[in-house]
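Trainee: Sequence and computational prediction follow.
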Amino acid sequence: MTEHEKMLAGQPYNSLDSELRQLREQARLACAKYNAHPSKGNLKHITRLFRSFGRTAIEPGFQCDYGLHISVGENFYANFNCVLLDSNVITIGDDVMLGPGVHIYTVDHPRDAARRKSGECFSKAVFINDGVWIGGGAKILPGVTIGKNAIIGANTVVTKDVPADTRFIG
């Protein structure tokens, strides 16, 4: 398996792999082009990376690792300075709003320092269902699923699944 395949399978992988570094560089350049001159026309630099997207509004300051593993539904809104680290799949449903500075992480690192130093990482998918609102500054950690119509409070760190139709304030 390639390091990219291992990454998507949730297996330990080497983040220093040349293919992965090249893919991250492509995403950084696309984000930089959009963030330097944000417009509906320039949004294509980001959305052409995405696996799929519906009607989407993304404010400047947006960053992603690869973009390739992000799917967003209709009426998606990401406020200023959102970060989606998509070392694994990030699936976002319809009518989802992210407040400013929301971070969604799929990547994690070994707790052992020697393994971290070697570049080893692992990842878990994140799923955000329809109608979710995530307040500013919230952090969604790897492997989390957020149920339909849930509300995540500002500055909350979400470490476990959130049921549908609930408010989660950490």
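Mentor: Here it is on my side, so go on.
Trainee: contacts, neighbours, all on C-alpha from now
Mentor: Will do.
Trainee: hang on, N129 packs against D161?
Mentor: No: look at N129 against D161 with CA atoms under 8 Å: they stay out of range, at 11.4 Å.
Trainee: residues shared between the contacts of the two?
Mentor: Here N129 and D161 have 145-147 as joint contacts, going by CA atoms under 8 Å, 6 or more residues apart in numbering.
Trainee: Most neighbours out of those, which is it?
Mentor: Within those, neighbour counts (other CA atoms under 10 Å) peak at I146, which reaches 27 neighbours.
Trainee: okay, now the one to match up with it:
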Amino acid sequence: MNDSELIGLRLRARKLVKKYNDYPPPDFTADFKIEDFFGPDERFHILGDLFGMSLERTKALAIEPPFHCDFGFNIKFKGEFYSNFNLIILDGAEVTIGTRVQCGPNVQIYSATHSVEVEERRARHERAYPIVIGDDVWIGGNVVIIGPCTIGNGVTIAAGAVVKGDIPNDVVIGGIPAKIIKYLESSTS
């Protein structure tokens, strides 16, 4: 893709994200159903357009506004997902999110990066690396995930951690940079 195509795709995403974030919350009534908390269908259609997903699959997502991303179509959800306020996903490369992943507030997922070489930054060269988050992962508040990164299944990431690289299944990680704090029993049992 050329730069003008990328700019057009980013502007498209910004418009959809703004529409999603500005959508008024539903009114509470005596017959209120919890599944309507992030709805109605019209609001889920906005996410469906952004992520290239069907309405049925989009209804498995619970994203508290505000939410921000670069493109949207590079974000792949395998199943149920919840995010608290202020999720940011820079999806210049593919970001795959497993099922039953939950995020605290202010989580930042960055596939995009810039060179440490000044001349490359002046030339506006960018890079993007894939990120894969496994199933049943809890991401604490203010966590930053930087690509390339693969996070295994059943991982808990402590609040404020900065994560990059390969993280095995069933561990608790934390710190800057994130390190294994504790090994857990297998999440597949």
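Mentor: Received, thanks. Note that the structure is a prediction, hence the values are computed from the model and not measured.
Trainee: Overlay the chains and give the TM-score.
Mentor: Here the superposed chains carry a TM-score of 0.86, computed using TM-score structural alignment, normalised by the length of the first structure; 156 aligned residues with a CA RMSD of 1.4 Å.
Trainee: the more surrounded of N129 and D161 of the first structure?
Mentor: N129 (21 against 16).
Trainee: OK, contacts around the equivalent of the more buried one over in the second structure?
Mentor: Using TM-score structural alignment, the partner of N129 of the first structure in the second structure is G134. When contacts are counted by CA under 8 Å, 6+ apart, G134 of the second structure touches 97-99, 101, 150-155.
Trainee: and which of those residues is nearest to P65 of the second structure?
Mentor: Within the contacts of G134 of the second structure, proximity to P65 of the second structure (CA to CA) peaks at V101, which comes in at 17.0 Å.
Trainee: from memory the closest one sits against D135, does it?
Mentor: Yes: proximity of V101 of the second structure to D135 meets the contact threshold set by CA under 8 Å, at 6.2 Å.
Trainee: longest helix of the first structure?
Mentor: helix 18-36 (DSSP state H).
Trainee: tell me what it is packed against?
Mentor: Secondary-structure packing of helix 18-36 of the first structure (3 or more CA pairs under 8 Å, 6 or more residues apart in numbering; DSSP states H and E): helix 3-8, helix 44-47, strand 63-64.
Trainee: wait, isn't T47 of the first structure in contact with A57?
Mentor: No: T47 of the first structure lies out of contact with A57 (CA under 8 Å); the separation is 10.2 Å.
Trainee: need the contact list for the closest residue in space to G141 of the second structure that isn't next to it in sequence.
Mentor: Nearest non-adjacent residue to G141 of the second structure, counting by CA to CA, 6 or more residues apart in numbering: G104, 4.2 Å away. Contact analysis of G104 of the second structure by CA under 8 Å, 6+ apart lists 83-85, 139-142.
Trainee: now A27 of the first structure
Mentor: A27 of the first structure neighbours (CA under 8 Å, 6+ apart): 46, 49, 64-67.
Trainee: Considering these, which are maintained in the second structure?
Mentor: Contacts conserved in the second structure for the contacts of A27 of the first structure, using both residues aligned by TM-score structural alignment, their matches' CA atoms under 8 Å: 49, 64-67.
Trainee: Can you find the partner of I152 of the first structure in the second structure?
Mentor: The alignment partner of I152 of the first structure in the second structure, by TM-score structural alignment, is I157.
Trainee: is it true that its match touches W138?
Mentor: Yes: counting by CA under 8 Å, W138 is a contact partner of I157 of the second structure at 6.2 Å.
Trainee: mind checking the SS state of the residue in the first structure sticking out farthest from the centre?
Mentor: Relative to the centre of the first structure, the most outlying C-alpha is that of A114, 26.5 Å out, by CA atoms, centre = their mean. Secondary structure, DSSP: H, G, I helix; E, B strand; the rest coil: A114 of the first structure is helix.
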